[in-house]
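S.K.: predicted model, plus sequence, below.
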Amino acid sequence: MPEANRKREVGRGERVLPGVWRLRLPLPWPGVPHCNAWALAAGDGIVLVDCGMHEPGSLGHLERALAQVNLNLDLVRLLVCTHAHSDHYGQAATIVERTGCELWMHPNHDHMLAAARDPEAAFDRRIEVARQSGVPETPLRRYAEQRRGQSFGIAGLVEPDRPLLPGVEVRTDLGTWQVYETPGHAPSHVCLYQEERRILISGDHLLGRVSLYYDYGYSPDPAGEFLHSLDLVQELDARLCLAGHGRTFTDVQAHIDANRTLVRQRMNRVEEVVVAEPGLTAFEAIPKVYGGEITPFNANWWLSETLAYLDHLEVTGRVRRIGGSPERWEAAA
């Protein structure tokens, strides 16, 4: 069914384990129809992990999902965000105001603050990155006309009451969850792990299917960070993963291996393309790397991913950028 004709989802709730509920919340993005928030029993209330994107009617979807599992928003005693992207943090300000709960999130969330405080400047920055990467002016101008002024998906800015860093414990009826820094997908990304039950709340670090995305431009080597985070999570030996999108899964190691393999394959392909055709822009490399046509849907996704691989290859001394506008790339001498 074409995405334009696909019926939008509504909020849904389901019990995963005693004291753990999945709250499936709709998203407006083609190819990414929903995200997951997680409710964890905690005394006379719940800890809410992630909260969905803010848009018209979004709070109603969250309340509907909670009601389906006999919960409600007033039971939220603590909001924990795995990272500062709109589909995980977007409704935080509304929930904090409504419930009076605390918000815990990693302190390295400038990638969200910059865009939320000045959306136009953030959008202009994205356009300039695309221009420097070789995106032609005509499609770039069309993209800017279509996207400028669109909602950012965040109800309002609310700073965390506590930085979500290693050593911080999230206490629930299932036991204590430990915090692990897992940057790569986003600089602010963390996972939560319950050691006795070997349950991982993975945010967008591991998903039900391999889907790579890097919030490009806020750290020197996001792809390298992601690979290191895979190593860290592998050491935990989780047996159940509660992901930010898609269903729960138990073959955690297989998902780690699949992510690692795809990153290596694509990174090696980027290097092969640059070595074979020195002087390519990142945009020119994309169809040669992914073997598909660039479309309005995949252009930003593939460009961010390709730039992340080029940065990692540069950091590790395998390619180098050629100055100028747009930037071009060649094998390192």
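M.R.: Yes, it's here. Remember, predicted model here, so these are calculated numbers, not experimental data.

S.K.: from here on, contacts and neighbour counts on C-alpha atoms
M.R.: Will do.

S.K.: centre of the chain to the biggest helix by length in the chain, how far?
M.R.: Secondary structure of the chain per DSSP state H: the longest helix is helix 252-276. Its chain's average C-alpha position is 19 Å from that of helix 252-276, according to CA atoms, centre = their mean, to the nearest Å.

S.K.: quick one: list the elements packing against the next helix or strand after it.
M.R.: Downstream of helix 252-276, the first helix or strand assigned by DSSP states H and E is helix 282-290. When contacts are defined as 3 or more CA pairs under 8 Å, 6 or more residues apart in numbering; DSSP states H and E, helix 282-290 sits against helix 252-276, helix 299-315.

S.K.: if we can go back for a sec, so which bits of the longest helix of the chain are buried?
M.R.: Neighbour-count burial for helix 252-276, counted by 16 or more other CA atoms under 10 Å, picks out 252-253, 255-256, 259-260, 263, 266-267, 269-271, 273-275.

S.K.: with stretch 157-170 instead?
M.R.: Those would be 157-160, 164-165, 169-170, for stretch 157-170 by 16+ other CA under 10 Å.

S.K.: hmm, Ala331 is touching Val275, no?
M.R.: Yes - applying CA atoms under 8 Å, one finds Ala331 in contact with Val275, separated by 5.2 Å.

S.K.: what angle do the host helix or strand of Arg125 and helix 299-315 make?
M.R.: For Arg125, the enclosing helix or strand under DSSP H and E is helix 119-132. Counting by axes from the mean of the first three to the mean of the last three CA atoms, to 10 degrees, helix 119-132 lies at 60 degrees to helix 299-315.

S.K.: give me the buried positions along stretch 189-205.
M.R.: Buried residues in stretch 189-205 (16+ other CA under 10 Å): 189-194, 199-205.

S.K.: ok, structure two:
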Amino acid sequence: MVATDVTGAEGVVPLRIDTPFLVGAVNVWLIEDEPLTLVDTGANTGTGLLQLRGLLAQHGYGLADVGRIVVTHQHLDHAGLAGPLAQVSGAEVVAFTGMDEYLAGGPASALAEERFDRDLMRHNGVPATTVAGWWAARPDTRGFASEVPAVRTVADGDALTFAGRTLHVHHRPGHSPSDLVLHDRDRGTLIVGDHLLAGHPPVPMIGPSLPGDAPRGRPDPAAPAGDDDAPFTVARRGSALLDLRDSLRRTRELGAAIALTGHGAAITDVAANVDRRLAEHDASAEALLAELRRDGPGTGHELSVRTAPGGRAHPYFGLCGTLGALDQLVDEGHALVADGDGPPRYEAR
């Protein structure tokens, strides 16, 4: 369902763009101000570009009228079309620090991220046959990415100015390393991408850190102490769930009334949504701790399968959720990584 109830979001209009992914349509937000701005783009497909052109025309605009494109995060249903759209319109592209190099890589960046996902699964005990099957069955995401040669980067605390409003930039990693939200303080409105969702909770997706000097976020709390400047690998991954929980708390403190989301309906009680997500994390961690105490230690993959309904967990998304809950348990002192070779095995304290 597209976010149509945006009372209070003056001059911000949702454009519903279909994507080739299971998540379905994405909300591209049209800011009718100067410069005319799109927040997110959809995936790089001809259908998406034609839909966007048609929806803009319904509001009296053409692609050439777009002066700015803001990317809320790196996932292809939000950023994939940025390259062709910028080329057609001449608009500047704005994204978080480190996204200039990431978006310039386009398909190569998408492939590198998928290879990290594959290595993460192997490192945490997913069988090689399962990894190979996932790799063969996945859509080739390189085709839904695009190269963006020129990107204006922003950092936490920056602001985007318009003729009739100012949007304050806040870095909110967790769903991805590059998530940002845009806060209109005067109207009490946030544009949040996938940082907040009204329906399914955002997945804390573990991935490689952004290039350059972009912040890395919270490290895996179970990782052995070592050189903080060592290369970022699956063995030294960040904790997406701990990042997300920190980000949610900071978003709650903004006191915004409305959150315009990347998928589905707008959120009209931001504080309640944040509290619900934090409570869901706590419940998942408690259930996993009970599983560890009842049936003993396990790898991230084994625990993901043991706690999944019917024992069937997505090899990557399920693993990310389980590792997030394990990170929370280790961070809170309820679990640890057992000694031994091979994939990390977690046990209750």
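M.R.: Noted; the coordinates are in hand. In this text the structure is predicted, and so the values were computed from the model without any measurement.

S.K.: returning to that earlier point: how far is the helix holding Arg125 of the first structure from where the chain is centred?
M.R.: The answer for helix 119-132 of the first structure is 19 Å, by CA atoms, centre = their mean.

S.K.: just the buried residues of whichever helix or strand comes after that helix, please?
M.R.: Scanning forward in sequence from helix 119-132 of the first structure by DSSP H and E, the next helix or strand is helix 137-147. Neighbour counts over helix 137-147 of the first structure (16+ other CA under 10 Å) mark Leu140 as buried.

S.K.: about what we covered before: so what touches the helix holding Arg125 of the first structure?
M.R.: Residues outside helix 119-132 of the first structure that contact it (CA atoms under 8 Å, 6 or more residues apart in numbering): 114-115, 137, 140, 144, 148-149, 152, 303, 325-327.

S.K.: now that helix on the second structure. Mean distance?
M.R.: For helix 119-132 of the first structure, the mean deviation from the second structure after alignment is 3.2 Å (mean CA distance after the TM-score superposition for the first structure).

S.K.: quick one: that helix to helix 137-147, angle?
M.R.: Angle, helix 119-132 of the first structure to helix 137-147, by the same axes, to 10 degrees: 160 degrees.

S.K.: buried ones in helix 119-132 of the first structure, by neighbour count?
M.R.: Using 16+ other CA under 10 Å as the test for burial, helix 119-132 of the first structure gives 119, 122-123, 126-127, 129-132.

S.K.: in JSON lines: the residues you listed, plus distance to Pro287 of the first structure.
M.R.: Shown next, in JSON lines, are those (distance: CA to CA, whole Å):
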{"residue": "Pro119", "distance to Pro287 of the first structure": "30"}
{"residue": "Ala122", "distance to Pro287 of the first structure": "26"}
{"residue": "Phe123", "distance to Pro287 of the first structure": "24"}
{"residue": "Arg126", "distance to Pro287 of the first structure": "20"}
{"residue": "Ile127", "distance to Pro287 of the first structure": "20"}
{"residue": "Val129", "distance to Pro287 of the first structure": "18"}
{"residue": "Ala130", "distance to Pro287 of the first structure": "16"}
{"residue": "Arg131", "distance to Pro287 of the first structure": "17"}
{"residue": "Gln132", "distance to Pro287 of the first structure": "18"}
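
S.K.: distance between stretch 196-213 of the second structure and the chain's centre?
M.R.: For stretch 196-213 of the second structure - counting by CA atoms, centre = their mean - the centre lies 3 Å from the chain centre.

S.K.: revised request: answer the last question for stretch 26-38 of the second structure.
M.R.: Chain-centre distance of stretch 26-38 of the second structure: 20 Å, with CA atoms, centre = their mean.

S.K.: same deal with stretch 76-94 of the first structure?
M.R.: 13 Å.

S.K.: and that stretch, which stretch of the second structure?
M.R.: Aligned using TM-score structural alignment, stretch 76-94 of the first structure spans residues 66-84 in the second structure.

S.K.: start and end of the matching stretch, how far apart?
M.R.: By CA to CA, to the nearest Å, the extent of stretch 66-84 of the second structure from end to end equals 13 Å.

S.K.: likewise for stretch 12-22 of the second structure?
M.R.: Per CA to CA, stretch 12-22 of the second structure runs 26 Å from first to last residue.

S.K.: what comes up buried for it?
M.R.: Buried, per 16+ other CA under 10 Å, within stretch 12-22 of the second structure: 12-20.

S.K.: so which residues make contact with that stretch?
M.R.: Taking CA under 8 Å, 6+ apart as the rule, stretch 12-22 of the second structure contacts 2-4, 6, 24-32, 42-43, 47-48, 51-52, 55, 77.

S.K.: okay, helices next: where are they in the stretch 1-150 of the second structure?
M.R.: 46-58, 76-79, 82-89, 99-105, 107-123, 128-137 (DSSP state H, counting those that start in this stretch).

S.K.: can you add distance to Arg306 of the second structure and give the ones you listed back as JSON lines?
M.R.: Shown next, in JSON lines, are these (distance: least, CA to CA, whole Å):
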{"stretch": "helix 46-58", "distance to Arg306 of the second structure": "39"}
{"stretch": "helix 76-79", "distance to Arg306 of the second structure": "31"}
{"stretch": "helix 82-89", "distance to Arg306 of the second structure": "40"}
{"stretch": "helix 99-105", "distance to Arg306 of the second structure": "36"}
{"stretch": "helix 107-123", "distance to Arg306 of the second structure": "16"}
{"stretch": "helix 128-137", "distance to Arg306 of the second structure": "16"}
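
S.K.: which of those helices sits closest to Ala259 of the second structure?
M.R.: Ala259 of the second structure lies closest to helix 76-79 among the helices of the stretch 1-150 of the second structure, at 16.6 Å (CA to CA).

S.K.: next, the mean deviation of that closest one compared to the first structure.
M.R.: With mean CA distance after the TM-score superposition for the first structure, helix 76-79 of the second structure departs from the first structure by a mean of 1.1 Å once superposed.
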